[in-house]
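Participant: Model the structure of this input:
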Amino acid sequence: SEAGAPGLGRKQIAIVALASAIAARHAPLTRAIAADAAAHLSAEEQNGARAAAAIMAMNNVYYRFTHLVNDPEYATLRAGLRMNVMANPGCAKVDFELASLAVSAINGCGACMESHEKTLRKHEVSAQAVQSAVRIAAVLHAVAVTLEQAEAAQTDLSAAA
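Facilitator: Next up, the predicted model:
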């Protein structure tokens, strides 16, 4: 809710939550979040959240590599990653940036988190709103991990019986 995510509007919360659920990779959670998001977002905005999750799944691996390897030669090479959707993501650009930041936090890419945070702050998004987006990502990731472990434990119990 907006009370639990200061600085974000309802659409922003839904976009960040959907992108975060996709990044957390737990299908039942993603379906539940997608169903809730559908009540607040157009089909294009839902696709914007999906696009943020997809693009960051790719970029976070690549840019985390270039950052952690720390060889300046990689900075001179063209990344060659297709990111056409960023020109028209289907949702407001700030909302796409919030979702990209949240997914980057889940995926642990410091370079991408830094880049998206700076872009958001340049667009006068408050620190509180940025924090809210990352908190949504953190909570959804924790829920996904917990549900996955509960399902694994249930499977183990069923197999043992």
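Participant: CA atoms for contacts and neighbours, from now on please.
Facilitator: Fine.
Participant: center of the protein, which residue is that?
Facilitator: V103 (2.3 Å; CA atoms, centre = their mean).
Participant: Which of the helices or strands spans that one?
Facilitator: Assessed by DSSP states H and E, V103 sits inside helix 93-107.
Participant: And for that helix, what's in contact with it?
Facilitator: For helix 93-107, the external contacting residues (CA atoms under 8 Å, 6 or more residues apart in numbering) are 12, 15-17, 19-20, 23-24, 48-49, 52-53, 56-57, 60, 89, 110, 112-113, 116-117, 119-120, 123, 130, 133-134, 136-138, 141.
Participant: helices or strands next to the helix ranked longest in the chain in the packing?
Facilitator: As assigned by DSSP state H, the longest helix anywhere in the chain is helix 127-160. Contact partners of helix 127-160 among helices and strands, from 3 or more CA pairs under 8 Å, 6 or more residues apart in numbering; DSSP states H and E: helix 10-24, helix 93-107, helix 110-122.
Participant: one more time with 10 Å
Facilitator: If you count contacts as 3 or more CA pairs under 10 Å, 6 or more residues apart in numbering; DSSP states H and E, helix 127-160 packs onto helix 10-24, helix 27-38, helix 93-107, helix 110-122.
Participant: just how off-centre is it within its chain?
Facilitator: Put simply, helix 127-160 sits 14 Å off its chain's centre (CA atoms, centre = their mean, to the nearest Å).
Participant: Buried residues, it. List them.
Facilitator: Of the residues in helix 127-160, 129-138, 140-141, 143-144, 148 count as buried by neighbour count, 16 or more other CA atoms under 10 Å.
Participant: Here is a second sequence; please produce its structure as well for comparison:
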Amino acid sequence: MIATKSDTILSLLTLVGLDTEASYPALESLGDARYLRDLKINLGNVLNNNQNLSKKESLLLALSIAVNEKQQPLVDSLTTLAKAEGATDAEIAEILACTSLLSTNNVFYRFRHFVEKDYYNQTQPGIRMSIMMNPVLGKEFFELVSLAVSAVNGCELCVKSHEDSVLKHGASEARVFEAIRLAAVVKGFITLI
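Facilitator: So this is what the prediction gives:
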């Protein structure tokens, strides 16, 4: 007997453009639990109802988290949704590159922070980061994506640095807050797909 997906699950999958016919065992094991209704509302709010992020920016931020978490079906669906909101191939490529760079930096700088030895802290990292110099999406948004990925990856040093930088590039704390809330909700959703 094939179990049918609840309306809440179908609505959740449709919200992010995922295949409603595919199997999502963890998600489906929750049936129509209250948590899924909350998740649907939370995900809808962070993707569609941000006062400080455009729909395109919300989708690009969500895409960066999906890339970071290696969730290819979600990467594909969010790419399609972001393009429908006007994201260019160059902007999508920059999200992929930024996420990769931040994953690299988060490991390196977390190590420095954890160990706290002079040699490691004073030695040049030797990690090229030319993508940060003139980003297609602009410095402020590039820093916002960097902050969101760093928060998901738990790099305290990177979070503090990117939060400071994004504010210096003109973002408000409300915009930062919404970006981090979005990253948190998307990460939570990914744990179930």
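Participant: Got a TM-score for the pair?
Facilitator: Once the chains are laid over each other, their TM-score by TM-score structural alignment, normalised by the length of structure 1 reads 0.84; 147 aligned residues with a CA RMSD of 1.5 Å.
Participant: To which residue of structure 2 is the residue nearest to the centre of structure 1 aligned?
Facilitator: In structure 2, the residue matched to V103 of structure 1 (TM-score structural alignment) is V149.
Participant: From L96 of structure 2, how far off is its match?
Facilitator: In this view, V149 of structure 2 and L96 of structure 2 are 11 Å apart by CA to CA, to the nearest Å.
Participant: Can you check which part of structure 1 stretch 163-175 of structure 2 sits on?
Facilitator: Under the alignment (TM-score structural alignment), stretch 163-175 of structure 2 falls on residues 117-129 in structure 1.
Participant: Please pick the buried ones from the contacts of helix 93-107 of structure 1.
Facilitator: The buried subset of the contacts of helix 93-107 of structure 1 - by 16+ other CA under 10 Å - is 12, 15-17, 19-20, 23-24, 48-49, 52-53, 56-57, 60, 89, 110, 112-113, 116-117, 119-120, 130, 133-134, 136-138, 141.
Participant: neighbours of A90 of structure 2, just the number please.
Facilitator: Number of residues near A90 of structure 2 (other CA atoms under 10 Å) recorded here: 12.
Participant: And D89 of structure 2, by the same measure?
Facilitator: Around D89 of structure 2 there are 11 other residues, counting by other CA under 10 Å.
Participant: what sits against it?
Facilitator: T79, K83, I95 (CA atoms under 10 Å, 6 or more residues apart in numbering).
Participant: Residue in structure 1 paired with the first one?
Facilitator: With TM-score structural alignment as the matching criterion, the partner of T79 of structure 2 in structure 1 is A34.
Participant: That match: what's its closest spatial neighbour, skipping adjacent residues?
Facilitator: Leaving aside its sequence neighbours, A34 of structure 1 sits nearest to L18 (CA to CA, 6 or more residues apart in numbering; 6.0 Å).
Participant: residues in contact with the equivalent of that neighbour over in structure 2?
Facilitator: Per TM-score structural alignment, the equivalent position to L18 of structure 1 in structure 2 is L63. Residues counted as contacts of L63 of structure 2 (CA under 10 Å, 6+ apart) are 57, 69, 71, 74-79, 81-82, 92, 95-96, 99, 145, 183, 186.
Participant: about what we covered before: need the residues touching each of V149 and L96 of structure 2.
Facilitator: In contact with both V149 of structure 2 and L96: S64, I65, A66, V67, N68, using CA under 10 Å, 6+ apart.
Participant: who touches the closest residue to L182 of structure 2 other than its chain neighbours in this structure?
Facilitator: Leaving out its chain neighbours, the residue that sits closest to L182 of structure 2 by CA to CA, 6+ apart is V46, at 5.1 Å. Contacts of V46 of structure 2 were listed using CA under 10 Å, 6+ apart, and they are 53, 55, 58-59, 62, 178-186.
Participant: buried ones in the helix or strand harbouring V46 of structure 2?
Facilitator: If you go by DSSP H and E, V46 of structure 2 is part of helix 34-48. Buried residues in helix 34-48 of structure 2, counting neighbours by 16+ other CA under 10 Å, are found at L36, R37, L39, K40, N42, L43, G44, V46, L47, N48.
Participant: out of those residues, who's nearest F111 of structure 2?
Facilitator: Closest approach to F111 of structure 2 among those (CA to CA): V46, at 31.4 Å.
Participant: Would you mind measuring from that closest one to D7 of structure 2?
Facilitator: 20 Å.
Participant: Over to E178 of structure 2?
Facilitator: For E178 of structure 2, the distance to D7 of structure 2 - CA to CA - is 27 Å.
Participant: Just to check, A179 of structure 2 is in contact with L61?
Facilitator: Yes: the pair A179 of structure 2 and L61 qualifies as a contact (CA atoms under 10 Å) at a distance of 7.3 Å.
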